[in-house]
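# Here is a sequence with its predicted model. Questions after.
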Amino acid sequence: MDRTAQIRQFLAEHIAEPVADEDDIFALGLVNSMFVVQLVAFLEETFDLQIDGDDLVFENFRSVKDIDALVLRLTGP
């Protein structure tokens, strides 16, 4: 399973409705700030990376596209 599919699957397990890759899951009210803790733990474990410091901003977690860009930046191509 590719990276984006893994992210989509995780979100689908925690969000009751499907989202497009560009949908802002916070603006749509589908998740709250506490969800970021779960999401960060999932990303760190699944993709063997560490998210901290300047990377811990909502802009990195608003959509599948944003999350994927963060993972790609932290893991490389």
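Sure thing, it's come through.
# Only C-alpha atoms from now on, for both contacts and neighbour counts.
Will do.
# Now for residue 15: which residues touch it?
Residue 15 is in contact with 30-31, counting by CA atoms under 8 Å, 6 or more residues apart in numbering.
# how much space between it and residue 35?
Distance, residue 15 to residue 35, by CA to CA, to the nearest Å: 10 Å.
# and the comparison structure, right after this:
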Amino acid sequence: MSQDVRGEIRGFIGAKFPSLSFTDEQDIFALGFVNSLFAMELVMFIEKAFATRIPNEELKLDNFRTVTRMTELVERRTAAAAH
């Protein structure tokens, strides 16, 4: 599942910022392209694309800085929903 999640997240960011080149470990906020408005778009995208809800305690910027952290967040949320 992780590769699919990772690919979808990368695709979403790439569609919004086609000229942005980044790795899964790079802080997309530190690159200067991403702002707080886009952070909310990321939250909405993740909730819709992966049929999950991100609770307030998970709405931390650190969970959205890298593709890897967003993938881990989705995996945590889907695992929590399965139990």
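Sure thing, it's come through. Predicted model, so just to flag it, every value in this text is computed and none were measured.
# And the TM-score between them?
Once the chains are laid over each other, their TM-score by TM-score structural alignment, normalised by the length of structure 1 reads 0.92; 77 aligned residues with a CA RMSD of 1.5 Å.
# the strands in structure 2, which residues?
Here structure 2 has no strands by DSSP state E.
# burial measure for residue 3 of structure 1, as a count.
13 (other CA atoms under 10 Å).
# mind listing what the most centrally placed residue in structure 2 touches?
Nearest residue to the geometric centre of structure 2 (CA atoms, centre = their mean): residue 70, 3.7 Å. Residue 70 of structure 2 makes contact with 9, 63-64, according to CA under 8 Å, 6+ apart.
# at 7 Å what do you get?
63-64 (CA atoms under 7 Å, 6 or more residues apart in numbering).
# same question, residue 73 of structure 2
residue 63.
# one more time with 10 Å, if that's ok
Neighbouring residues of residue 73 of structure 2 by CA atoms under 10 Å, 6 or more residues apart in numbering: 46, 54, 58-59, 63-64, 67, 79.
# And the residue nearest to the centre of structure 2, what's its match in structure 1?
In structure 1, residue 70 of structure 2 lines up with residue 67, judged by TM-score structural alignment.
# Excluding chain neighbours, what is closest to residue 29 of structure 2?
Counting by CA to CA, 6 or more residues apart in numbering, residue 65 is the residue found nearest to residue 29 of structure 2 once chain neighbours are left out, at 6.1 Å.
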